[in-house]
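*Asks:* Sequence and predicted structure are below.
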Amino acid sequence: MLDERGKKKEYVKAGITLFLGLLILSVFMVVLGGHWFWEKLETYPVRFVTVKDLVTGRPVKYGGMDIGRILNIELDPADPRYIRVTLGVKKDFPLYSGTKARISQKGLVGDYYVFLDLQGEPGPLLEPGSEIPAARTMDMQELAAVAGDLLADVKPKIDEIAANIDELLSPENVEMVGRMLRQGPALLDDTKAAVEAFRRDWAALAEKGQSVAGTLDKTLTRAETAVGAVEDELRKTLVDFRAETSRAGKLADEFRVNLNYDQDLVEEILGNLNRTSRDLKDLMARLKERPWQVIRPPREEGK
């Protein structure tokens, strides 16, 4: 039997063992749960349409490096169509504008994680708390579903193509093609003969064309000569016309001078006639008033 002192030692050992076991279990729970209190992380939110099988504690990678982990996954309070994922990135790790986040998978059946990728030229540094835009990706299951839908859409067309091929290769068409192939040499001979005849006709036409071109050249030469003669005659006619026009201008000037002189004479004659008419009117008026003055005109004073 153990004495009181031995019992105390056993109790102390059991307590220490229990404490160490609970401590190790707590550390495992913290590590497996993704709660690493000794890390200094900066948070960046990302909004995904779906998070697939993503859970907290999964790694955040950049170019294959582990740079953090997922801290929280919740429904976006601003827009319930999205899932808000809070990323914890190691402090002082540079993230630039143009970085996008997508959910990736290790292999074909591995765990999901968040992969950060810089697309295009890097912009300014992202401040902690800035939202990282999400890039839409498809996993193998979605690709398989899309491929199945595509096959379902393409299958009727493939069946139609197969039916058309069967109709094309029907016995009647095969017989027709065979008959055309058998008649092919004769068709080639006829084609060659037609080509030779066309060449001969073209050569004859070319010779005729040369003679016609010569005749046309002579005609053009004659026409050019006639045009030259007409041009000379026209030039002489223009010289004569200009001389006659100059003479006519001189005659017109002389006629204008004579007309002006005659006009002055006519105006003087008309003035004299006007004065004569006034004098006659005056005389007639006096004769009407004093007809005796015709017999005995009045004497002037002093006579």
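*Replies:* That came through, no problem. Numbering: from 1, shown residues only.
*Asks:* alpha carbons only for contacts and neighbour counts from here, please
*Replies:* OK.
*Asks:* D53 falls within a helix, correct?
*Replies:* No: looking at D53 with DSSP: H, G, I helix; E, B strand; the rest coil, it is coil, so not inside a helix.
*Asks:* what number of residues lie near the residue nearest to it when sequence neighbours are not counted?
*Replies:* Nearest residue to D53, sequence neighbours excluded (Cα to Cα, 6 or more residues apart in numbering): Y112, at 6.5 Å. Using other Cα atoms under 10 Å, Y112 has 20 other residues around it.
*Asks:* tell me the helices in the stretch 151-300 of the chain, going along the chain?
*Replies:* Here the stretch 151-300 of the chain has its helices, by DSSP state H, counting those that start in this stretch, at 171-182, 184-289.
*Asks:* residues contacting V266?
*Replies:* Applying Cα atoms under 8 Å, 6 or more residues apart in numbering to V266 gives no contacts.
*Asks:* sorry, back to before: kindly reformat the helices of the stretch 151-300 of the chain as a markdown table containing distance to V55.
*Replies:* Shown next, in a markdown table, are these (distance: least, Cα to Cα, whole Å):
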| stretch | distance to V55 |
| --- | --- |
| helix 171-182 | 64 |
| helix 184-289 | 73 |
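*Asks:* before we go on, here's another structure to hold up against the first:
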Amino acid sequence: METRASYVTVGAFAIVLFVGGLFLAIWFGGVRLDQETRPFLIEFQGAVDGLSTGSPVRYRGVPVGTVSDIRIDPENVEVIRVDIEVDAEVPIKKDMYAVLQAQGLTGIGFIQIEGGTADAEELEPTGDRPVPRIPARSSALSKVFETAPQIADRLVVVIARIEEFLSEENEQNFRMLLANLATVSTTVADRSDEIEAVISGAAASVEDLRQAAAEVGPLMQEASATLATVRGTAVGLDNEVAALSGSLAKAGDRIASTAGELEGMLADARPGMKDFTNTGLYELTQFLVEARFLVSNIDRVLRQIDRDPSQFLFGDRDGQVEAEQ
């Protein structure tokens, strides 16, 4: 009887200890047995490695729910449908989105809800979707995993080029380069005095150039003054040429006006010239013929007067003498 009683006591103590530990775990963990939740749906386009039923759902790092179910969309095998339960007191806005992330180095996945503004409307179910759907985006880690094969290929190429660069031939060339550098440095050290002399000569040349530049300064000023004078003369010549061009333009206008007047006069005289050509020219020809005949007669009379004026004035005198006798 005593042995059986001890078993009952130990069993009762273990049960009380378990219940007490469970109560303490619930109390320290902040688990609410009367907590109300709301269902939401998240559709991921890629893999959901590390995510399982019961994985936490967080909003900006704060636990707000858990994953209740994970399954493949029967209509599209590229889509993973994840059902979550979120605390009913946590507002889920329309501008929020879900990202799959991994916790530490363990690789355990959880869902991080990000985004959301105070002025945005809450996400509500629609007619074709009784459960509200939170949009999903790719996380930085998933992008790294997606680009990991490309990075690995590039690393392979880089390693191959490094191995090629570190070949025996290049190693020998590098050793020869170091030997040549050592030789050059030794030669430079041996000829340091000559190099110093060259540097001193260069410094002297620079000083000479500085003095020459100082002497060239006044010459440049004089040249600038000369250029200014030439520029002023050119401006004066431009003004005179402009005035001459104006005078020539006026003379051209006057010549054009005179030519127009002459053209008008010729136009007015053209009918008279035409009449003169048709009739007056013939009459003038007749006049010249008659004038020539008149001049011939006058010439003949003048010759006769010159040869015998008395005969011209008194006629034939021989006949008068015979009459008196």
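*Replies:* Noted; the coordinates are in hand. These numbers come from a predicted model, not from an experiment.
*Asks:* The residue nearest to D53 of structure 1 -> structure 2?
*Replies:* Correspondence of Y112 of structure 1 to structure 2, assessed by TM-score structural alignment: G109.
*Asks:* Now check I42 of structure 2 against structure 1: what is it aligned to?
*Replies:* Using TM-score structural alignment, I42 of structure 2 lines up with P45 in structure 1.
*Asks:* can I assume that match sits in a strand?
*Replies:* Yes: the assignment for P45 of structure 1 (three-state DSSP) places it in a strand.
*Asks:* separation between it and K100 of structure 1?
*Replies:* 11 Å (Cα to Cα, to the nearest Å).
*Asks:* before we move on, what about A223 of structure 1?
*Replies:* Between A223 of structure 1 and K100 of structure 1 the computed distance is 84 Å (Cα to Cα).
*Asks:* How about A206 of structure 1?
*Replies:* 74 Å.
*Asks:* got it, and T221 of structure 1?
*Replies:* To K100 of structure 1, T221 of structure 1 is 83 Å away according to Cα to Cα.
*Asks:* Could you do K40 of structure 1 as well?
*Replies:* Distance, K40 of structure 1 to K100 of structure 1, using Cα to Cα: 22 Å.
*Asks:* Please say which of these two ends up with more neighbours.
*Replies:* Between K40 of structure 1 and K100, counted using other Cα under 10 Å, the more crowded position is K100 (18 against 12).
*Asks:* secondary structure element for the more buried one?
*Replies:* Taking DSSP states H and E as the definition, K100 of structure 1 sits inside strand 99-105.
*Asks:* what's the residue closest to the geometric middle of structure 1?
*Replies:* For structure 1, G120 is the residue whose C-alpha lies nearest the centre (Cα atoms, centre = their mean; 24.8 Å).
*Asks:* and that residue, helix, strand or coil?
*Replies:* coil.
*Asks:* residues in contact with it?
*Replies:* With Cα under 8 Å, 6+ apart, G120 of structure 1 has these contacts: G98.
*Asks:* same deal with the one 4 residues further on?
*Replies:* Contacts were defined as Cα under 8 Å, 6+ apart; by that measure P124 of structure 1 touches Y96, S97.
*Asks:* Identify the residue of structure 1 aligned to A204 of structure 2.
*Replies:* Counting by TM-score structural alignment, the partner of A204 of structure 2 is A193.
*Asks:* can you count the residues close to that match?
*Replies:* Using other Cα under 10 Å, A193 of structure 1 is surrounded by 12 other residues.
*Asks:* Quick check: it vs A162 of structure 1, distance?
*Replies:* Applying Cα to Cα, the value for A193 of structure 1 to A162 of structure 1 is 41 Å.
*Asks:* the strands in the stretch 1-150 of structure 2, which residues?
*Replies:* Using DSSP state E, counting those that start in this stretch, the strands assigned to the stretch 1-150 of structure 2 run over residues 37-44, 56-59, 62-72, 80-87, 96-103, 108-115, 133-134, 136-137.
*Asks:* Just send the ones you listed back as a markdown table, with distance to M273 of structure 2 too.
*Replies:* Putting these into a markdown table (distance: least, Cα to Cα, whole Å) gives the following:
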| stretch | distance to M273 of structure 2 |
| --- | --- |
| strand 37-44 | 112 |
| strand 56-59 | 117 |
| strand 62-72 | 118 |
| strand 80-87 | 115 |
| strand 96-103 | 108 |
| strand 108-115 | 108 |
| strand 133-134 | 111 |
| strand 136-137 | 107 |
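*Asks:* Which among those strands is found nearest to A242 of structure 2?
*Replies:* strand 108-115 (76.9 Å; Cα to Cα).
*Asks:* What is that closest one packed up against?
*Replies:* strand 56-59, strand 96-103 (3 or more Cα pairs under 8 Å, 6 or more residues apart in numbering; DSSP states H and E).
*Asks:* again, 10 Å this time
*Replies:* Applying 3 or more Cα pairs under 10 Å, 6 or more residues apart in numbering; DSSP states H and E, we find strand 108-115 of structure 2 packed against strand 56-59, strand 62-72, strand 96-103, strand 136-137.
*Asks:* Mean deviation, the third one versus structure 1?
*Replies:* Once superposed with structure 1, the aligned residues differ from strand 96-103 of structure 2 by a mean of 3.0 Å; criterion: mean Cα distance after the TM-score superposition for structure 1.
*Asks:* Pull the residues that contact that strand.
*Replies:* By Cα atoms under 10 Å, 6 or more residues apart in numbering, the surrounding residues in contact with strand 96-103 of structure 2 are 42-44, 46-51, 57-59, 107-117, 120, 122-123, 133-142.
*Asks:* So among those, which ones count as buried?
*Replies:* Using 16 or more other Cα atoms under 10 Å as the burial test, these include 42-44, 48, 51, 57-59, 109-113, 116, 123, 133-137, 142 as buried.
*Asks:* quick one: terminal-to-terminal distance for stretch 45-61 of structure 2?
*Replies:* Note: stretch 45-61 of structure 2 ends 23 Å apart using Cα to Cα.
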